[in-house]
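Trainee: Sequence and computational prediction follow.
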Amino acid sequence: MPKVATQASVSLDGFIAGPENGGFEYLFAWCRAGDVEVPTASGRSYKVAEASADYVRDMIEGYGALVVGRNQFDGMDGWGGQHPMRVQVFVVTHSVPEGWAPESDEFVFVTEGGVKAAIDQAKAVAGDKNVGVGPGIVAREALDEGLLDEVRLDLVPYMLGDGVRFVDTLGSAPRKFGEPRVIQGKKVTHLIYPVETNE
């Protein structure tokens, strides 16, 4: 059954980006730390340890649509017009960015209904594949609204000291998760947590 999952590379102190939106050389060092090449739809490849290869393949092949926030979209400069996973991306925003169509094969700007509306639209497009939810505000809102099935953390052996947190000011805290599936890679530990219902 398809899942709605959020996923991010996270430092030991909980950051998905360091000060001044940096630190990515540490957060994503694991993507270049091995000998197994895993190609993406964009033509680029991961070079990961054997232990991470199936996890990365599942990530690349398993998502049928993505939901991200405007901060992530702007921070990545709209991925140059096409996300590297080559799936439709639903951007939760108050307004359509200048120079962009409200809807295209690559991006849909969801200006009404918030995260729930974006996830509902993404599910319709994804079919029997998973929906990926970007970290940060969008992930927090999805958790608060009970819309996530899974949290996937790529925990890296670095501390960044400051920056952008994976999730901040969670309204539904404390939040309960099931036992994680753990995959030990090189320069990363992949943790896959099922989200449990708060009682």
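Mentor: Okay, I see it.
Trainee: C-alpha from now on. contacts and neighbour counts both.
Mentor: Noted.
Trainee: Can you report how many residues lie near Glu37?
Mentor: Glu37 has 16 neighbouring residues, counting by other CA atoms under 10 Å.
Trainee: Check Pro84 too.
Mentor: There are 14 residues near Pro84, going by other CA under 10 Å.
Trainee: Not counting sequence-adjacent ones, nearest residue to it?
Mentor: The shortest distance from Pro84 to any non-neighbouring residue, by CA to CA, 6 or more residues apart in numbering, is to Ser42 (5.0 Å).
Trainee: I'd like to know how far that neighbour sits from Met59.
Mentor: According to CA to CA, to the nearest Å, Ser42 and Met59 sit 14 Å apart.
Trainee: Which one's more surrounded, the two?
Mentor: Between Ser42 and Met59, Met59 has the larger neighbour count (other CA under 10 Å), namely 14 against 11.
Trainee: Checking my notes, that one in a helix, right?
Mentor: Yes. Assessed by DSSP: H, G, I helix; E, B strand; the rest coil, Met59 belongs to a helix.
Trainee: how far away is it from Ala122?
Mentor: Distance of Met59 to Ala122, computed by CA to CA: 16 Å.
Trainee: now Ala33
Mentor: Distance, Ala33 to Ala122, by CA to CA: 32 Å.
Trainee: who has more neighbours, these two?
Mentor: Between Ala33 and Ala122, counting by other CA under 10 Å, Ala122 is the more crowded of the two (24 against 16).
Trainee: ok, so what distance separates the closest residue to Trp30 other than its chain neighbours from Ser52?
Mentor: In this structure, Trp30 finds its nearest non-sequential neighbour in Lys187, 5.0 Å apart by CA to CA, 6+ apart. Distance, Lys187 to Ser52, by CA to CA: 10 Å.
Trainee: Presented hereafter is structure B, for comparison with structure A:
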Amino acid sequence: MGKVLSHMTMSLDGFIAQPDDSIGELFEWYEAGDVAVDNPNETVRFAVDDASATVLRDLTENVGALIAGRRLFDIADGWGDKHPAGSPVVVVTHQPPADAAERWPTTTFVDGVAAAVERAKAIAGDKDVTIASANVTQQALALGLLDEVCVSLVPVLFGEGIPYFSVLGGGHQLLEDPAVVQGRRALHLRYPVRR
């Protein structure tokens, strides 16, 4: 069975987006090299350095399902039903879009984080489940459902915005020492969650 991990690109001061949900310079590392990393979404192109290519391939090729919150899903317009990770998407929402079945036939909508993780694991089989939303990550961590926190830390300070982590239910959460990969325009960190 695969792991349940989260991955977000984050500013040095802890933000995954600006207050208006725009990403600013966060995704520069996706275009900071000359190594192409293929993905099924023809509207997305990755050209990264060698080290980042290894990280990106590991984060996408081993994913059997991806979990997103409704806010991110709406911002990305459901990735046109082709997430760049190449896996089915499970969206946490209390109210799916009315036209969900027609517009996003490979996307599953569920109510609640625990249900989303359970459904994503069933879809993923032996592959990993990746959570790509900050709020969903925080809830999964509080529920003890997260195995690893992955961060692509980029050299920009936002000063304000949407944090990767904010108030954690249950207080401090210790993580193990990270695996570290230095890429161009991003430092990639993978922290196993201490049980």
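Mentor: That came through fine. In this text, all values refer to a predicted model and were calculated from it rather than measured experimentally.
Trainee: ok, the residue nearest to Trp30 of the first structure touching Phe28?
Mentor: No. When contacts are counted by CA atoms under 8 Å, Lys187 of the first structure is not listed as touching Phe28 (9.0 Å).
Trainee: For the residue mapped onto Val125 of the first structure from the second structure, list the residues it contacts.
Mentor: Under the alignment (TM-score structural alignment), Val125 of the first structure pairs with Ile123 in the second structure. Counting by CA atoms under 8 Å, 6 or more residues apart in numbering, Ile123 of the second structure touches 64-65, 88.
Trainee: Just the ones of these in strands?
Mentor: Using DSSP state E, 64-65 are the members of those that sit in strands.
Trainee: Going by neighbour count, which of the contacts of Ile123 of the second structure comes out on top?
Mentor: For the contacts of Ile123 of the second structure, the largest number of neighbours (other CA under 10 Å) sits with Ala65, at 27 neighbours.
Trainee: Now do the contacts for that residue.
Mentor: Ala65 of the second structure neighbours (CA under 8 Å, 6+ apart): 87-90, 120-121, 123-124, 127-130.
Trainee: Apply 10 Å and report the result again.
Mentor: By CA atoms under 10 Å, 6 or more residues apart in numbering, the contact set of Ala65 of the second structure is 4, 85-90, 107, 117, 119-125, 127-131.
Trainee: what about burial for those, which qualify?
Mentor: Buried by 16 or more other CA atoms under 10 Å: 4, 85-90, 107, 117, 119-121, 123-124, 127-131, out of the contacts of Ala65 of the second structure.
Trainee: Can you verify Asp74 of the second structure is assigned to a helix?
Mentor: Yes. The assignment for Asp74 of the second structure by three-state DSSP puts it in a helix.
Trainee: what lines up against it once you look at the first structure?
Mentor: Checking TM-score structural alignment: Asp74 of the second structure goes with Asp74.
Trainee: mind checking what Gly185 of the first structure lines up with in the second structure?
Mentor: Gly185 of the first structure maps onto Gly183 in the second structure, by TM-score structural alignment.
Trainee: Correct me if wrong: that match contacts Trp29.
Mentor: Yes. In this structure, Gly183 of the second structure is within contact of Trp29 by CA atoms under 10 Å, at 8.0 Å.
Trainee: Can you get me the centre-to-centre distance for the host helix or strand of Val151 of the second structure and its chain?
Mentor: Element membership for Val151 of the second structure (DSSP states H and E) is strand 148-154. Taking CA atoms, centre = their mean, to the nearest Å, one finds strand 148-154 of the second structure lying 9 Å from the centre of the chain it belongs to.
Trainee: With stretch 131-146 of the second structure instead?
Mentor: For stretch 131-146 of the second structure, the distance to the chain centre is 10 Å (CA atoms, centre = their mean).
Trainee: buried set for it?
Mentor: 131-141, 145-146.
Trainee: ditto for stretch 24-33 of the second structure
Mentor: Quick answer for stretch 24-33 of the second structure (16+ other CA under 10 Å): 25-33.
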